[in-house]
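Participant: give me coordinates for this.
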Amino acid sequence: MSVDTETVRRIARLARIRISDEELKPLARELSAILQWVEQLNEVDTENVPPMTSVEEDMPMKKRKDIVTDGDCVEDILANAPAREGNFFVVPKVVE
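Facilitator: Got it, this is the predicted structure:
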């Protein structure tokens, strides 16, 4: 598949990317090369290959215990606060 400059311009507009006219031809060549590489994947025989969900099939997912804690680090959290009152951040009033 070959990508022309008008297709690159349309893709850029849809992706909301600003591309100059000088960049159109090089990008068209790059996109064409990428699509040719992807087309080569269709030549691979995958008839007897089962679908994979991950690289390592039988690897169990690591889980942690779902325990609620307060973190016990109030002072560390509030150390960089510009203003605080007790164990709370003080923020400017935004609603009158």
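Participant: from now on I want contacts and neighbour counts done on CA atoms only, so please keep to that.
Facilitator: Fine.
Participant: off-centre distance for the helix or strand hosting Arg9?
Facilitator: Taking DSSP states H and E as the definition, Arg9 sits inside helix 5-14. Put simply, helix 5-14 sits 22 Å off its chain's centre (C-alpha atoms, centre = their mean, to the nearest Å).
Participant: helices of the chain, start to end?
Facilitator: With DSSP state H as the criterion, the chain has helices at 5-14, 21-40, 74-78.
Participant: I have a second one here; can you model it like the first so I can compare?
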Amino acid sequence: MFGGIIVISIEELKDLANRLKFDMSEEEYQTLQKEFEIILKQMDLIGQIENVDTVEPMTFPYPVSASWIREDVEQEGLEIEELMSNIKDRMGNFIKVPKVVG
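Facilitator: Presented below is the predicted three-dimensional model:
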């Protein structure tokens, strides 16, 4: 249980955004802060439900037949040259991809 509503400041959101390497407008930060407030209130309400510890967790309420799942069968893998034959840009046995981070 949370025991009270947690407030996330815009400064905390900006710090988090900075650490995640993105930025937003002031309006977007305000919207995000309001959305967090709603989510945290809902989490607090859920935390107030009594006797949750006595209920067995339920992953899926209906019995599931997995007859469509095949058995794992060990088989021979492909050779590296066969796997790499369609690769446009490679370096030895590695695939070269464009750099995606600064």
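Participant: possible to save the helices of structure 1 as a markdown table with distance to Glu56 of structure 1 and mean neighbour count?
Facilitator: Below are these laid out as a markdown table (distance: least, C-alpha to C-alpha, whole Å; neighbours: other C-alpha atoms under 10 Å):
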| stretch | distance to Glu56 of structure 1 | mean neighbour count |
| --- | --- | --- |
| helix 5-14 | 36 | 14 |
| helix 21-40 | 24 | 14 |
| helix 74-78 | 39 | 12 |
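Participant: any idea which of the ones you listed gets closest to Val91 of structure 1?
Facilitator: Minimum separation from Val91 of structure 1 across the helices of structure 1 (C-alpha to C-alpha) falls at helix 74-78, 12.7 Å.
Participant: the closest one corresponds to what range in structure 2?
Facilitator: Across structure 2, nothing matches helix 74-78 of structure 1 (TM-score structural alignment).
Participant: contacting residues for the residue of structure 2 most remote from its centre?
Facilitator: Most distant from the centre of structure 2: Glu81, at 34.5 Å, with distances by C-alpha atoms, centre = their mean. If a contact means C-alpha atoms under 8 Å, 6 or more residues apart in numbering, then Glu81 of structure 2 has no contacts.
Participant: follow-up on the earlier one: check the fit of the helix holding Arg9 of structure 1 onto structure 2 and give the mean distance.
Facilitator: In this overlay with structure 2, the average offset of helix 5-14 of structure 1 from its partner residues is 1.4 Å by mean C-alpha distance after the TM-score superposition for structure 1.
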